[in-house]
Every structure is written in structure tokens, then in C-alpha cells.
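J.: structure, please.
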Amino acid sequence: MPQPFSKSSYTAQLKAFIAAHHELMQILQALREIEAQAYLAAGVIRNSIWAQLHEQAYPLHQTEIDVVYFDAQENGTGEQQIRNKLETAFPDMLWDVVNQARVHHWYRMDNGNSIAPFSSLAQALAVWPETATAVAVQLDASGQLKIIAPLGLQDLFELKLRWNPAMVSYAVFQRRLNDKAFLTRWPELQLISS
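T.: Next up, the predicted model:
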């Protein structure tokens, strides 16, 4: 079984991991130039850490890479502009760019109801389906890595797959487990039922 990262400081370890990851740093540097407020988030961070803990390669080519930002003043065109620039810079990668300030315009709960607008990027991440997915990383103007992880980093580094009931049902979580094959891909993951 792979050894989890030390509990001393998951934040410091995430920063060190990303700083040593050439491709992620290239993307973060380009992203800073394209949209200074944008973050890499979700699967690309989660999967990179879980692959490392399983001593597996995780190539970013042909991988969906989530980019998130928060701009309540934007009219809805920014996502496509950022995506176009990223596709030009990194044509072998698949980009999912979302302004979390606009999610309430299109996202629907299981019952069909719309959601209230988020007030921040951290609030948006806090309702993502799995605790280990609610992580975003940015390279700021001074070259420092900035992390938003409203649900913490413990589950990510301790290989715990835990449902976050803040917005999605357990049925949605189960569909994601099957669709993404988390437990097959990373057999050391522990499915946490509570």
C-alpha cells in the first residue's frame, strides 16, 4: 500500500507537489497570463495526487482539465475566451472553464430547482460532490501557489473518497463513482460512508 503524505502540512505538501510538477506549473503560468483570477481545480489536482500516491503516471494529454474563477460582473463570454486561449496554448488537453459566479444560471438540483448564486469561489467549491475534489490552485502574481480547499486536504491526501452532501444527492455521488471508476483506478481509496 502506498504511504500517505505526512499529516504535518498537507497544504505545504500540495504546494511542493505542484511546484515539482512541470506540466501543472506550465499550465498555471499560462493561466496566470490568460486570466489572473483563474485556478486549476477538481479532477486534475485530485487525480494527480491520487496517481502519485498509487505510484501511477497521470498524463495530462487528452485529460479534462478544470479551470474555475469567480467574476460576478462578467456577462458570460469570459469562459469561452479563456478556453480558446488555453486550447491554443495546450491543444492536446481538454478544457472545462467555468465562472462559478454564473453557475446558478444553468445548474439544477436533482429536484429541478435552481440554486442561489455563490458569493465566492470558496463557497462554490464547498458544495462539490466529493471532499477530495473541492480543491483549487492558482499561481499568483508573485509566483506563489495559492490554494482554496474549503473542505480541507485531509481526504485528498489520505485516499478517502467521501460524499459531500452539501448539494448533490448520494445517487449522484454513486453515479460519479461508477462513471469515473475511482475505486478501480485507485484501489487504495477508502469509500467513506458517513
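
J.: for the rest of this, base every contact and every neighbour count on C-alpha atoms.
T.: OK.

J.: ok, the residue nearest the centre of the chain - contacts?
T.: Per Cα atoms, centre = their mean, the C-alpha nearest to the average position across the chain is that of A42, at 1.3 Å. By Cα atoms under 8 Å, 6 or more residues apart in numbering, A42 lies in contact with D66, T133, A134, V135, A136.

J.: what's the closest non-adjacent residue to it?
T.: Once flanking residues are discounted, A42 sits nearest to T133: 4.7 Å by Cα to Cα, 6 or more residues apart in numbering.

J.: what do you get for L159?
T.: Using Cα to Cα, 6+ apart, the closest residue to L159 is L189 (4.8 Å).

J.: one more: F182?
T.: F182 sits nearest to L189 (Cα to Cα, 6+ apart), 7.8 Å away.

J.: and for L24?
T.: I18 (6.4 Å).

J.: same check on A166?
T.: V127 (5.0 Å).

J.: how many neighbours does that neighbour have?
T.: V127: 18 surrounding residues under other Cα atoms under 10 Å.

J.: same deal with the one 4 residues further on?
T.: Summarising burial for T131: neighbours were counted as other Cα under 10 Å, giving 26.

J.: still on that earlier bit, what about the residue nearest to the centre of the chain, distance to G112?
T.: 24 Å (Cα to Cα, to the nearest Å).

J.: re earlier: between the contacts of A42, which is nearest L153?
T.: V135 (7.7 Å; Cα to Cα).

J.: one more, so I can put them side by side:
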Amino acid sequence: MTLDPRAQLPLDEQAAALRAALSENATLLAVLERAASLELSGLYVTAGAVFQTVWNVVSGRPAEAGIKDYDVFYHDGTDLSWDAEDEVIRRAGEVFGDLGVAVEVRNEARVHLWYEARFGIPCPPFRSSEDAIDHFAATTCCVGVRAERSGAWRVYAPHGLGDVFGMVVRPNPLLAPRAVYEAKAERWSREWPRLRVLPWPEHG
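T.: I've put the predicted structure just below:
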């Protein structure tokens, strides 16, 4: 597979290329704009809706193909009750309800309360939405975007954007178990056959 030239751009140019690629997904643009209206602390649109849009653009597919939901992270440690998060989710349902896609809004300050029951290992409390993004199962997934009032986009990408444009899936063994990474990589490879999936490190 020929490497997409955007994978080797300087980081500032990659950020501009990311915005151009994501702008091809009209649903993502609507989610970004409407998410900003929720005025949630530490807000990012992140996960598959972001990196999979780029994969689609690089692959020449429709920008929204294969994207099963749109994830919105926020971080509010002032109230860790389910009721407080549920109130935000209900409000978000009114904001996104007519888009015809699943928009998952979650308070990342609460993840440690349910993570072990779901995945079998404990999760430390996340200090911020950025901290939560840092712990995705693959470094390639660690990208978050939000629209600022100025019209600029804030992009958080601790591992850069080269792998995203290069369609490389790289493990991130900080938290998620190996089985989670491999299951996700297998599912993604069926949808995007051009992906190059790197193996989980045997040393841990």
C-alpha cells in the first residue's frame, strides 16, 4: 500500500489536513458544532468518528462509511453520580436527536467507577478528558477535536497524526487488555482492509 503523503507532513500541516478530512463528514461537523453548545468542561469529539473519518477519506470511501457512533467526552469531577451524567445525556439527546446517528456522551471522570466490572481490570480515575483519550486501546485512536467559539478547532493528538493518515493501528498497552485491542483491530480490518495492524508487545 502506498503511504498517504499526509502521513509525512509536518505536524502543523497535518492538523490542517485533519480538519480538511473531517470536514468531509457532514454529520461529524454537526456533532462538533452542537457539542460546543452543551458547554461541557473538557469536551472533545473523539474515538472512531474522528480517526475512521480520516481512514475513509484516505481510502477514497464515503466519509461516514462504517462509523457506528459519535463519541463525545467531557470531564466533570464535581458530581460523580449517575444522575448527574444521565441529566447531561438527556440534554444531549435533545441536541443531537434529529441527526439520525448514535451520539454517545460520557463523563470521563466517572469511568473508573464501572471500568473494572466491564473489562476485568481496575482503571485509575482520569484527571481530564485528555487523560482518558491517552488510554485508548490503540495510539492511533488517541485524537480528540472540539470547535471553539472563535471558529478554530482544538486538536488533541498526543501521538501525532502520522499513523492516522498512514492507516497504522498501533497498540497502546497503558490500560485496555490485549483482547480488547485485538478484537477492535480485527473488526476495523474487516471494514478497512488497507489497515496495517501492529502486534501487541509480548513484553506487556
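
J.: that older thread, show me the contacts for the corresponding residue of structure 2 for the residue nearest to L24 of structure 1.
T.: When structure 2 is aligned by TM-score structural alignment, I18 of structure 1 is paired with L22. Neighbouring residues of L22 of structure 2 by Cα under 8 Å, 6+ apart: L28, L29, V50, T53, V54, A63.

J.: residue in structure 2 paired with the residue nearest to the centre of structure 1?
T.: The alignment partner of A42 of structure 1 in structure 2, by TM-score structural alignment, is A47.

J.: before we move on, what about G152 of structure 1?
T.: Using TM-score structural alignment, G152 of structure 1 pairs with G160 in structure 2.

J.: need the counterpart of V143 of structure 2 in structure 1.
T.: In structure 1, the residue matched to V143 of structure 2 (TM-score structural alignment) is V135.

J.: can you give me the helices in structure 1?
T.: Taking DSSP state H to define them, one finds helices in structure 1 at 10-20, 22-34, 43-53, 78-89, 121-125, 154-157, 170-180, 182-185.

J.: output the ones you listed in a markdown table, with distance to D140 of structure 1 appended to each entry.
T.: Converted to a markdown table, these look like this (distance: least, Cα to Cα, whole Å):
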| stretch | distance to D140 of structure 1 |
| --- | --- |
| helix 10-20 | 13 |
| helix 22-34 | 7 |
| helix 43-53 | 17 |
| helix 78-89 | 17 |
| helix 121-125 | 15 |
| helix 154-157 | 23 |
| helix 170-180 | 31 |
| helix 182-185 | 31 |
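
J.: which one of those helices lies closest to V98 of structure 1?
T.: helix 78-89 (5.9 Å).

J.: tell me roughly how far the closest one lies from structure 2 on average.
T.: Following the fit onto structure 2, the mean deviation recorded for helix 78-89 of structure 1 is 3.3 Å by mean Cα distance after the TM-score superposition for structure 1.

J.: helices or strands next to that helix in the packing?
T.: Packing partners of helix 78-89 of structure 1 (3 or more Cα pairs under 8 Å, 6 or more residues apart in numbering; DSSP states H and E): helix 22-34, strand 94-99.

J.: now the shortest one: buried residues?
T.: For strand 94-99 of structure 1, a neighbour-count test (16 or more other Cα atoms under 10 Å) marks L94, W95, V97, V98, N99 as buried.

J.: then stretch 64-72 of structure 2?
T.: E64, G66, I67, Y70, D71, V72.

J.: stretch 128-148 of structure 2 too?
T.: Going by neighbour count (16+ other Cα under 10 Å), the buried part of stretch 128-148 of structure 2 is 128-147.

J.: for stretch 84-97 of structure 1, same thing?
T.: L86, M93, L94, W95, V97.

J.: in TSV, list the residues you listed along with distance to Q174 of structure 1.
T.: Shown next, in TSV, are these (distance: Cα to Cα, whole Å):
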residue	distance to Q174 of structure 1
L86	31
M93	27
L94	24
W95	24
V97	24
